[in-house]
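okay, sequence plus prediction incoming.
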Amino acid sequence: MSLLLTFFTQPCNSAPPLDAEDGAFRDESLQPACPPLLRAVGTPSISDESSKILAPGAPWRPEATQAPSPRRCLSREPTRGGRREAAAPQVRGRRRHRPTGRGLLTGGGRAAPPCPAMDYAGLAEAAAAKIGQYRQDPSGWRGCRSTSEVVVSWRPSAEFSGNVYRAEGTVAACPEDVWECIKPVAGGLRTKWDQNVKDFEVVEAVSDAVSVCRTTTPSAFMRIISPREFVDVVLMKQYEDGTMLSAATNVEHPQCPPQPNFVRGLNYPCGCFCIPLPGEPDKTQLLSFFQTDLGGYLPQTVVDSFFPASIAGFYSNLTKAVKALKA
């Protein structure tokens, strides 16, 4: 998440896996693929359909009874050694090819053309326009959590198969102090107070207002959710009434290939509005929209439970961070 809480096709079992060492549930996205069936090389399998139709006395041909390659239980992004690989190697005969910086090698050794350049500025502006529409549209939101600091509601997302969350609360600080705590910049305060942000880096500064950023998150929700990474284009903007906005959406960048120890999540148009309150200079209305596909293989019930609690924690920790900043 740039400003999201940046802070999972079928698994081998439908329930979240249980770790044998400490009894903790693990994210299915990091489980190893189902092992293939083993048999002696050159020995016909009694389960092979081809071995059942050989005529009596006919010579046995290994190629006629060779078992097909076993399928992995997980059809998206295979795992290796219990960890998801950055990108699945492509197998062509006996040669293994991995992605390169200039394209994906094909079986003939030729590099596929790289992805076309993305219009980062245009995507950032589109994300800002989208959450501006969310702000103006009060229909369809259903409450799911309320605390003394924030009210959280949701509705189905039009961007992906999950939900978009709306959070609204008042922070006892001026907009400039709130913005100082949440602004998405390298070396900012976000990694110091937000428990859902482990690292934040600016990959490319497109302009003074637009940048491509990579955010990593630690494991969460009793380690059911494994570490995530997000690559987003972020727009920072200030309006005439003093409102400050940070908007973001997922992008691809050649310097940010998927990392082997993280699950790649996707932020759809999301962001925060720091809105001044007329007559109350020491208070700020913070309106946020979160719209994240965590990726991987998490049960939907886990996802639906995680976001409202995490958003409430975001507002609570932000309130503490602002007080510490003012002290």
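Great, that's in hand. Numbering: from 1, shown residues only.

rest of the way, CA atoms for contacts and neighbours
Fine.

can you name every helix or strand that the helix or strand containing D177 contacts?
Per DSSP states H and E: D177 is located in helix 175-182. Where contact means 3 or more C-alpha pairs under 8 Å, 6 or more residues apart in numbering; DSSP states H and E, helix 175-182 is packed against strand 270-277, strand 280-290, helix 300-326.

with respect to V212, which of the ones you listed lies nearest?
Closest approach to V212 among the helices and strands packed on helix 175-182 (C-alpha to C-alpha): strand 270-277, 14.5 Å.

A64: neighbour count?
Neighbour count for A64, taken as other C-alpha atoms under 10 Å: 13.

just give the number of residues close to the residue lying closest to it once chain neighbours are set aside.
Nearest residue to A64, sequence neighbours excluded (C-alpha to C-alpha, 6 or more residues apart in numbering): S50, at 6.0 Å. Applying other C-alpha under 10 Å, we find 16 other residues in the vicinity of S50.

go on, S310?
By other C-alpha under 10 Å, 17 other residues sit near S310.

please identify which helix or strand holds the residue nearest to A64.
If you go by DSSP H and E, S50 is part of helix 49-52.

helices or strands up against that helix?
Judged by 3+ C-alpha pairs under 8 Å, 6+ apart, helix 49-52 is in contact with helix 62-65.

and the helix it packs on, what's buried?
Neighbour-count burial for helix 62-65, with 16 or more other C-alpha atoms under 10 Å as criterion, is recorded at T65.

check it against this one:
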Amino acid sequence: MTGTPTRVLVLNSGSSSVKYQLLDMSDGSRLAQGLVERIGEETSRLAHTPLRAGGSAPRERTGPIPDHAAALKAVAEELAADGLGLDSPELAAIGHRVVHGGLRFTEPTVIDEEVIAEIERLVPVAPLHNPANLLGIRTARAMRPDLPQVAVFDTAFHTTMPESAARYAIDVETADAHRIRRYGFHGTSHAYVSRAAAKLLGKEPEEANVIVLHLGNGASASAVRGGRCVDTSMGLTPLEGLVMGTRSGDVDPAVTFHLKRVAGMDADEIDVLLNKKSGLVGLCGDNDMREIRRRVDE
């Protein structure tokens, strides 16, 4: 290899999946992409697709992948099989999607120990995601400690919301003391989709008003005016808003008090219930829409 390294590995470590792409930034081309899904289940699946000229056929492996560290190691093995290993001198950086950056991180940020500490500090308001993001960051840093690692935050796109949208109707001093406000999530998706929709309409982002729906195991909606987010359905945490795969979405806040008083559940138990045992899995017994549709068809 000659010249400056141009490859960037992009990792999206979600609550139960890892999506990835290897890009050549000299021309914006994709060299490989893939998905590890159902992490932590017996039916884990890795689908890997080499995309560069002369690449091999798509490959798939199934079987238990216990955690995100194991998932990233499996991804590294698949890339290495195509001659695109993480040890390549052509790899310039690794980018990470991080869910919660609070108000501090409003743009892509080079990761250091201080950034990691702040991401970890925000775990209580993104308990399903920031820990997975941190695992991805720490595993990738261990694999290539010499490379710059960059975090792109899901909350960043929503920092343009006016106070009228970001504020909750609770005591202002209490809210400010504990940083309680609507942060919003899925920002990278909402930003991309709003811009792509404007382009499809033959407009600049500044000329288009768009309602964006991000629908997956996590789901959210946003209102984008002139390329800037002005409102969104998720709030302090990714729990608020639409019904999701394992998350309840909006419920009467008094449900939590009722569960404590009547069912004797503590805060951690209620947290697990609303984040991991609600939504589609609570209503249907499954959080995979493909399985729900299959059962409906039967």
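Nice, I can see it. Since we're looking at a predicted model, the values are computed, not measured.

TM-score of the superposition?
Here the superposed chains carry a TM-score of 0.22, computed using TM-score structural alignment, normalised by the length of structure 2; 98 aligned residues with a C-alpha RMSD of 5.5 Å.

quick one: buried residues of the helix holding S50 of structure 1?
Neighbour-count burial for helix 49-52 of structure 1 [16+ other C-alpha under 10 Å]: S50, S51.

Q136 of structure 1 and P175 of structure 1, how far apart?
For Q136 of structure 1, the distance to P175 of structure 1 (C-alpha to C-alpha, to the nearest Å) stands at 21 Å.

and those two? Which one has more around it.
Neighbours per residue (other C-alpha under 10 Å) separate Q136 of structure 1 from P175, with P175 holding more: 23 against 8.

these two touch, right, the more buried one and L287?
No. Counting by C-alpha atoms under 8 Å, P175 of structure 1 stays clear of L287, with 12.0 Å between them.

mutual contacts of these two, please.
Residues touching both P175 of structure 1 and L287 (C-alpha atoms under 8 Å, 6 or more residues apart in numbering) are C274, I275.

would you mind getting the angle between the helix holding D177 of structure 1 and strand 280-290?
For helix 175-182 of structure 1 against strand 280-290, the angle by axes from the mean of the first three to the mean of the last three C-alpha atoms, to 10 degrees is 40 degrees.

list the buried residues for helix 175-182 of structure 1?
By 16+ other C-alpha under 10 Å, the buried positions in helix 175-182 of structure 1 come out as P175, D177, V178, W179, C181, I182.

which of these sits closest to L104 of structure 1?
For those, the minimum distance to L104 of structure 1 (C-alpha to C-alpha) is 37.4 Å, reached by I182.

and after the helix holding D177 of structure 1, which helix or strand comes next?
As assigned by DSSP H and E, the chain's next helix or strand after helix 175-182 of structure 1 is helix 190-193.

quick one: the strands in structure 2?
Counting by DSSP state E, structure 2 has strands at residues 7-13, 17-24, 29-37, 45-50, 59-62, 91-98, 109-110, 149-153, 209-215, 219-225, 228-232.

mean neighbour count, the helices and strands packed on helix 175-182 of structure 1: which tops it?
Highest mean neighbour count of those: strand 270-277, a mean of 24 (counted as mean count of other C-alpha atoms under 10 Å).

before we move on, back to that, okay if I get the strands of structure 2 as TSV plus mean neighbour count?
Below are the strands of structure 2 laid out as TSV (neighbours: other C-alpha atoms under 10 Å):
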stretch	mean neighbour count
strand 7-13	22
strand 17-24	21
strand 29-37	20
strand 45-50	21
strand 59-62	13
strand 91-98	22
strand 109-110	14
strand 149-153	23
strand 209-215	18
strand 219-225	22
strand 228-232	24
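
quick one: which of those strands is nearest V262 of structure 2?
Between these, strand 219-225 lies closest to V262 of structure 2; by C-alpha to C-alpha that is 30.2 Å.

which elements pack onto that closest one?
Looks like strand 219-225 of structure 2 contacts strand 209-215, strand 228-232 (3+ C-alpha pairs under 8 Å, 6+ apart).

let's see that with 10 Å instead.
Judged by 3 or more C-alpha pairs under 10 Å, 6 or more residues apart in numbering; DSSP states H and E, the packing partners of strand 219-225 of structure 2 are helix 187-200, strand 209-215, strand 228-232.

quick one, the helix holding D177 of structure 1 and strand 270-277 angle?
On the basis of the same axes, to 10 degrees, helix 175-182 of structure 1 is oriented at 160 degrees to strand 270-277.

tilt between helix 175-182 of structure 1 and helix 300-326?
Counting by the same axes, to 10 degrees, helix 175-182 of structure 1 lies at 130 degrees to helix 300-326.

OK, contacts around K320 of structure 1?
Residues near K320 of structure 1 by C-alpha atoms under 10 Å, 6 or more residues apart in numbering: V171, W193.

quick one on the thing from earlier: adding distance to R295 of structure 2, write the helices and strands packed on strand 219-225 of structure 2 out as JSON lines.
Rendered in JSON lines, the data for these read as follows (distance: least, C-alpha to C-alpha, whole Å):
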{"stretch": "helix 187-200", "distance to R295 of structure 2": "30"}
{"stretch": "strand 209-215", "distance to R295 of structure 2": "20"}
{"stretch": "strand 228-232", "distance to R295 of structure 2": "32"}
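
relative to N133 of structure 2, which of those is closest?
helix 187-200 (14.6 Å).

give me the angle between that closest one and strand 228-232.
Here helix 187-200 of structure 2 runs at 120 degrees with respect to strand 228-232, directions being taken by the same axes, to 10 degrees.

now do helix 187-200 of structure 2 and strand 219-225, the angle between them.
Here helix 187-200 of structure 2 runs at 50 degrees with respect to strand 219-225, directions being taken by the same axes, to 10 degrees.

so what secondary structure elements neighbour helix 187-200 of structure 2?
For helix 187-200 of structure 2, the packing partners by 3+ C-alpha pairs under 10 Å, 6+ apart come out as strand 149-153, strand 209-215, strand 219-225, strand 228-232.

go again with 8 Å.
Here helix 187-200 of structure 2 touches strand 149-153, strand 209-215, going by 3+ C-alpha pairs under 8 Å, 6+ apart.
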